[in-house]
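**Q** this one's structure only:
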């Protein structure tokens, strides 16, 4: 991801509300830490990707087309409150539960209900690891229960998604050359037709940002499932990703646009929670465009401007950046990506 777009998430500080003073201990410290961070909203996918019709056809085969259609505003306060009191458990039937509290009102959803509300796939193979090597897939999956999975072997995955190596691969880290293990795949080694898939999944599923020269084991697993039309449990991965975020206070808060869909559900079942301070904000992050359309400031011969404190003011000083709840656009409206996406100049 080019540096010019990889740092878009830092602009989200412009609209994160300060609400920690409304909480009592022990929640006060948790909320205060979350307010100091950034959001990772996800990216609207540009319809100008080369072979977009092919991408959609492949993604639709396992219900991954949900990643192509994410196009929501952000409700920053709801995101903060959601992560502040988020707890994961299992019920007696073995279903994974997500529990959260909004304005002292408790909510509990099964993984299946969560997937339906966010319109993401919730059946199929499930994996959960942040590690790079494909060796970790077999030890990261559940061996029993509702979400048990037997992932393909590293050899099978590599045969399908990796361009065959002609020799020893290396990468540079901290100015040191490191030999890449046989079951670790670099981004440049991914099959050409899959590289747009990598960008889309990284931005709307993994949501880490920054420069990434290699492909994680879970992402490799997803690529394999798309190519073979094998269902993959996206809801399980996203909930596990949220669970890890709870214990990493300095990490980006992911899934801003997806959580807007959850917010709409919360308000629909509890209209009394539709307070005026739940403002919707236009996205700070640029749409995810094809490789050939992306240009960094260095490519354009431009220097990155130094950000001043004035540029970090909240949206209370910029009312045009937010919209009240009653102006919320329904996700079923027939609006094109062009009409809702921002250009870099905006």
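**A** Nice, thanks for sending it over. Treat the numbers as computed from the prediction; the structure is a model and nothing was measured. Numbers count the residues shown, from 1 in each chain.
**Q** all contacts plus neighbour counts: C-alpha atoms, from now on.
**A** Will do.
**Q** Would you state the strands of the stretch 201-346 of the chain in chain order?
**A** Using DSSP state E, counting those that start in this stretch, the strands of the stretch 201-346 of the chain run over residues 214-215, 253-254, 280-281, 322-323.
**Q** So which residues make contact with the last one?
**A** So the one you mean is strand 322-323. Contact partners of strand 322-323, identified using Cα atoms under 8 Å, 6 or more residues apart in numbering, comprise 279, 280, 281, 282, 315.
**Q** Export those residues as JSON lines, with columns for distance to residue 18.
**A** Shown next, in JSON lines, are those (distance: Cα to Cα, whole Å):
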{"residue": "279", "distance to residue 18": "13"}
{"residue": "280", "distance to residue 18": "15"}
{"residue": "281", "distance to residue 18": "15"}
{"residue": "282", "distance to residue 18": "18"}
{"residue": "315", "distance to residue 18": "11"}
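**Q** Of these, just the buried ones, PyMOL syntax please.
**A** Of the contacts of strand 322-323, the buried ones go into a single PyMOL selection, burial set by 16 or more other Cα atoms under 10 Å:
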select buried, resi 279+280+281+282+315
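**Q** A further structure is provided below for comparison with the first:
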């Protein structure tokens, strides 16, 4: 993660409420919040329209419905984020479909992956895989080989060739004359962007939420997207909008990117340098 982004994330401590210290709160409820409220929130960044409307970028991302990553621009609801992450669980139903469940105050809410994607306005069909590893070979070991999310993934060599990565080392060095940070899943996302193959972003979101919930040191992702979930829930359950959810502006600075797209000589498609693309994807 870029150093400036890491600094921004740490600033979210300034507004994360200490729910566990509210007078009169039961010890049982306080325990749910205590480990969550000490995390940082990954708010996400807003991308300048002038950037994504230039050099064919908008077309490529729109073709697989990844324009949702450019158009997101929401404030943050920190108490709702804590409520969500304090009890969220991810399960699989009898047909193999993912189901995400969580408690907001006294309402138990269950959403299918499709419903979750529709509310967040992100794609919920296409290639599906999640790994927190950096090695491209980890994609094969993380993919589902049967059921509704069975995916015929590209090989590591396919990804390297299309993105023009010579080799991804275990120490996270990409031999392009500089060090880079490109996790395997993000490389796969970029492959889908360039190859114009649909990608199941809702699947990735839910799996990453599950990982963050289980990892006591992980930042809490998708701050802006969870604002959309907050608004949906308050519309469906208006009695929950009882004044405890303060909405705050993001503390992150706007995302500035260099325009480094150039046409591929072998297929005529536009290609974006990996060093800039990774920031667009990580803005979620």
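**A** Thanks, I have the structure now. Note that this is a predicted model, so its numbers are computed, not measured.
**Q** can you list contacts of stretch 219-231 of structure 2?
**A** 39-44, 72-77, 80-81, 85, 119-120, 208-209, 212-213, 284.
**Q** picking up where we left off before, now the strands of the stretch 201-346 of structure 1 as JSON lines including distance to residue 237 of structure 1?
**A** Below are the strands of the stretch 201-346 of structure 1 laid out as JSON lines (distance: least, Cα to Cα, whole Å):
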{"stretch": "strand 214-215", "distance to residue 237 of structure 1": "16"}
{"stretch": "strand 253-254", "distance to residue 237 of structure 1": "13"}
{"stretch": "strand 280-281", "distance to residue 237 of structure 1": "26"}
{"stretch": "strand 322-323", "distance to residue 237 of structure 1": "31"}
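**Q** what does residue 150 of structure 2 align to in structure 1?
**A** Aligned by TM-score structural alignment, residue 150 of structure 2 pairs with residue 148 of structure 1.
**Q** Could you list which residues are in contact with the closest residue to its match other than its chain neighbours?
**A** Distances taken as Cα to Cα, 6 or more residues apart in numbering put residue 142 closest to residue 148 of structure 1, at 4.5 Å, once the chain neighbours are dropped. Residues in contact with residue 142 of structure 1, defined by Cα under 8 Å, 6+ apart, are 126, 127, 148, 149.
**Q** and of those, the nearest to residue 1 of structure 1?
**A** For these, the closest approach to residue 1 of structure 1 (Cα to Cα) belongs to residue 127, at 24.2 Å.
**Q** how much space between the aligned partner of that closest one in structure 2 and residue 87 of structure 2?
**A** Under the alignment (TM-score structural alignment), residue 127 of structure 1 maps onto residue 129 of structure 2. Here residue 129 of structure 2 is placed at a distance of 24 Å from residue 87 of structure 2 (Cα to Cα, to the nearest Å).
**Q** got it, and residue 246 of structure 2?
**A** On the measure of Cα to Cα, residue 246 of structure 2 and residue 87 of structure 2 end up 20 Å apart.
**Q** Are we agreed that residue 157 of structure 1 is in a helix?
**A** Yes - Residue 157 of structure 1: assigned to a helix according to DSSP: H, G, I helix; E, B strand; the rest coil.
**Q** rewinding a little: name the member of the contacts of residue 142 of structure 1 that has the highest neighbour count.
**A** Tallying neighbours with other Cα atoms under 10 Å puts residue 127 at the head of the contacts of residue 142 of structure 1, with 28 neighbours.
**Q** which residues sit in contact with that residue?
**A** Counting by Cα under 8 Å, 6+ apart, residue 127 of structure 1 makes contact with 137, 140, 141, 142, 149, 218, 221, 236, 237.
**Q** could you dump those to CSV with distance to residue 54 of structure 1?
**A** Below are the contacts of residue 127 of structure 1 laid out as CSV (distance: Cα to Cα, whole Å):
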residue, distance to residue 54 of structure 1
137, 28
140, 31
141, 30
142, 32
149, 28
218, 22
221, 20
236, 26
237, 24
